[in-house]
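Asker: Any chance you can model this:
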Amino acid sequence: MTLFSSAGPEWIAPGACILRDFASPYERLLWQDLQAIVRQAPWRHMQTPGGQAIAVSMSNCGRLGWVSDRGGYRYQMEDPLSGIPWPVMPASFESLAIAAAAQAGFVQFRPDACLLNRYEAGTKLGLHQDKDEQDFSQPIVSVSLGLPATFLFGGLKRSDPVLRTELYHGDVVVWGGPDRLRYHGILPLKPGWHPLTGKLRINLTFRVAG
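Answerer: Have a look, this model is predicted:
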């Protein structure tokens, strides 16, 4: 018996795919563990190096956490709000990330960082690359919970054409290999209601950061 859905990958690029509804069977456990994380490391709006507040509120779990402030973008072991280590990555999170990566062909993936993003109606994430990690040979695993969102998947240059696709509760996107540094983002979230997350969309993004 496997923990997560065995639906086949929906390939959107040679090294990128969507695993539809992959995480839904264990949504309750994921949600329960998420609440424990944010009790220890509460949601916060980080700042860009230019001093602007990031619209999406964030937290982290794992050995390393992604941080943005006037000092730049980076990973660090301590939560800057508390000065203590980020919460340990729950077994449910780690198992999901490893299983999803393996389904996409990345069988060596062992994440040491998970960035948590909380979207409210109207919030978005502009096109960007995940390039603060040390090892680009490892993929990104991105889990969607709650309200649907339009995912933008571009090229290796910001000016490249962008694929738009809807992501729904339980969908997991994995990208790596030749597509590891593609630009990606989320269009403004539309208002709605989901039985698990209410008015929110939650995204869990797993990386090998250190």
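
Asker: switch to C-alpha atoms for all contacts and neighbour counts from now on
Answerer: Will do.

Asker: can you map out the strands along this protein?
Answerer: Using DSSP state E, the strands assigned to the chain run over residues 10-13, 16-19, 57-62, 65-69, 72-76, 113-119, 125-128, 140-146, 149-153, 163-167, 172-175, 184-186, 201-207.

Asker: Distance to residue 87 added to these, as TSV?
Answerer: Formatted as TSV, these follow (distance: least, C-alpha to C-alpha, whole Å):
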stretch	distance to residue 87
strand 10-13	32
strand 16-19	27
strand 57-62	5
strand 65-69	9
strand 72-76	13
strand 113-119	10
strand 125-128	24
strand 140-146	18
strand 149-153	27
strand 163-167	27
strand 172-175	22
strand 184-186	26
strand 201-207	14
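
Asker: what residues does stretch 46-53 touch?
Answerer: Identification of contacts with stretch 46-53 by C-alpha atoms under 8 Å, 6 or more residues apart in numbering yields 45, 54, 57, 58, 67, 68, 69, 70, 71, 72, 73.

Asker: tell me the two of the residues you listed that are most distant?
Answerer: Farthest-apart pair in the contacts of stretch 46-53 is 57 and 71; separation 18.5 Å (C-alpha to C-alpha).

Asker: ok, these two, which is more surrounded?
Answerer: Each of residue 57 and residue 71 has its neighbours counted (other C-alpha atoms under 10 Å); residue 57 has more, 18 against 12.

Asker: Now do the contacts for the more buried one.
Answerer: With C-alpha under 8 Å, 6+ apart, residue 57 has these contacts: 43, 44, 45, 46, 117, 118, 119.

Asker: Is it correct that residue 122 is in contact with residue 189?
Answerer: Yes. If you go by C-alpha atoms under 8 Å, residue 122 and residue 189 touch, sitting 4.9 Å apart.

Asker: more crowded one of the two?
Answerer: Using other C-alpha under 10 Å as the criterion, residue 122 and residue 189 rank with residue 189 on top: 20 against 12.

Asker: Could I get the contacting residues of the residue lying closest to residue 158 once chain neighbours are set aside?
Answerer: The shortest distance from residue 158 to any non-neighbouring residue, by C-alpha to C-alpha, 6 or more residues apart in numbering, is to residue 183 (6.4 Å). Taking C-alpha under 8 Å, 6+ apart, we find residue 183 in contact with 127, 128, 129, 130, 153, 154, 155, 156, 157, 158.

Asker: Let's compare: structure for the following, please.
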Amino acid sequence: MTLGLFDDLPATPQAPEWLEPGAVVLRGFALPQAIELLQAVDAITAQAPFRHLITPGGQRMSVAMSNTGALGWISDRSGYRYGPTDPTTGLPWPPMPALFRQLAREAAEAAGYPGFVPDACLINRYAPGTRLSLHQDRDEGNYDHPIVSVSLGIPAIFLWGGAERADKARRVGLWHGDVVVWGGPARLRFHGVAPLADASHAMTSGLRINLTFRKASG
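Answerer: I've put the predicted structure just below:
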């Protein structure tokens, strides 16, 4: 099977690939920690299982989600927001592992954003055919902090748009271990994920796991 953008899979960290000022793909940045990251995801989702959230408009999201950290991103008929407890269990979200915080901090620093301390990590699980429409990360309220997004498992096509939803989006191939960081002048760019093709990865079978780190408070 040919996946086009994904024909040559990098096995080691590569040179950074700048999308525009303030936004960069750190190729293979998370490869050294990939096994431990996925083990941590398993432990987190044993406490806060993946679920398909409902949009304010009543649509079921195709991406399955969970959270770790002091705050978790949630969606329902009431709107998009962050909260300290899992609405499914009524319990606090599982604590963010130190490994997660360290990776997010180091990736942000490598992209030119030192001192990043995330308090929320959204964990997305993608299956083939799953997509994420173009959107902005606006629910944090404070846009002084970057977004750090870690790709694990099967490849995806990341859609990097502009300041308006109608702007043409660039298609960027993401592999296992790639990390995308954006902030500063690029903080509110529209972005998304194209429908995933059928694929398999030794660590995740037919799934893609994405970790999105944010500073959601203050």
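
Asker: who wins for neighbours among the contacts of residue 57 of the first structure?
Answerer: Within these, most neighbours by other C-alpha under 10 Å means residue 119, with 24 neighbours.

Asker: Residue 92 of the first structure -> the second structure?
Answerer: Under the alignment (TM-score structural alignment), residue 92 of the first structure pairs with residue 99 in the second structure.

Asker: nope, residue 59 of the first structure is what I was after
Answerer: Using TM-score structural alignment, the partner of residue 59 of the first structure in the second structure is residue 66.

Asker: thought its match was touching residue 47?
Answerer: No. Applying C-alpha under 8 Å, one finds residue 66 of the second structure not in contact with residue 47, separated by 9.7 Å.

Asker: These two: which is more packed in?
Answerer: Between residue 66 of the second structure and residue 47, counting by other C-alpha under 10 Å, residue 66 is the more crowded of the two (26 against 16).

Asker: before we move on, the earlier item: let me have the contacts of stretch 46-53 of the first structure in a markdown table, adding distance to residue 207 of the first structure as columns.
Answerer: Below are those laid out as a markdown table (distance: C-alpha to C-alpha, whole Å):
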| residue | distance to residue 207 of the first structure |
| --- | --- |
| 45 | 20 |
| 54 | 20 |
| 57 | 18 |
| 58 | 15 |
| 67 | 14 |
| 68 | 16 |
| 69 | 20 |
| 70 | 23 |
| 71 | 21 |
| 72 | 19 |
| 73 | 15 |
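
Asker: What subset of those is buried?
Answerer: For the contacts of stretch 46-53 of the first structure, a burial check counting by 16 or more other C-alpha atoms under 10 Å picks out 45, 54, 57, 58, 67, 68, 69.

Asker: Can you add distance to residue 105 of the first structure and give the residues you listed back as JSON lines?
Answerer: JSON lines is the format used below for these (distance: C-alpha to C-alpha, whole Å):
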{"residue": "45", "distance to residue 105 of the first structure": "34"}
{"residue": "54", "distance to residue 105 of the first structure": "33"}
{"residue": "57", "distance to residue 105 of the first structure": "31"}
{"residue": "58", "distance to residue 105 of the first structure": "29"}
{"residue": "67", "distance to residue 105 of the first structure": "29"}
{"residue": "68", "distance to residue 105 of the first structure": "31"}
{"residue": "69", "distance to residue 105 of the first structure": "35"}
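
Asker: now, which of those sits nearest residue 80 of the first structure?
Answerer: The nearest member of these to residue 80 of the first structure, counting by C-alpha to C-alpha, is residue 67 at 8.2 Å.

Asker: From residue 11 of the first structure, how far out is that closest one?
Answerer: 31 Å (C-alpha to C-alpha, to the nearest Å).

Asker: Please apply the same query to residue 188 of the first structure.
Answerer: 24 Å.

Asker: rewinding a little: using JSON lines, lay out the contacts of residue 57 of the first structure together with distance to residue 178 of the first structure.
Answerer: Shown next, in JSON lines, are those (distance: C-alpha to C-alpha, whole Å):
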{"residue": "43", "distance to residue 178 of the first structure": "33"}
{"residue": "44", "distance to residue 178 of the first structure": "33"}
{"residue": "45", "distance to residue 178 of the first structure": "32"}
{"residue": "46", "distance to residue 178 of the first structure": "30"}
{"residue": "117", "distance to residue 178 of the first structure": "25"}
{"residue": "118", "distance to residue 178 of the first structure": "28"}
{"residue": "119", "distance to residue 178 of the first structure": "29"}
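
Asker: Max pairwise distance over these: which two?
Answerer: The distance between the two most remote of the contacts of residue 57 of the first structure (C-alpha to C-alpha) is 13.6 Å, for 46 and 119.

Asker: To which residue of the first structure is residue 114 of the second structure aligned?
Answerer: Here residue 114 of the second structure is matched to residue 107 in the first structure, going by TM-score structural alignment.

Asker: same check, this time on residue 181 of the second structure
Answerer: Using TM-score structural alignment, the partner of residue 181 of the second structure in the first structure is residue 174.

Asker: how many neighbours does its match have?
Answerer: 29.

Asker: Against residue 22 of the first structure, how distant is the residue nearest to it when sequence neighbours are not counted?
Answerer: Spatially, and ignoring its direct neighbours in sequence, residue 174 of the first structure is nearest to residue 141 (4.6 Å; C-alpha to C-alpha, 6+ apart). Taking C-alpha to C-alpha as the measure, residue 141 of the first structure falls 12 Å from residue 22 of the first structure.

Asker: what touches both of those two?
Answerer: Common contacts of residue 141 of the first structure and residue 22, defined by C-alpha under 8 Å, 6+ apart, comprise 100, 172.
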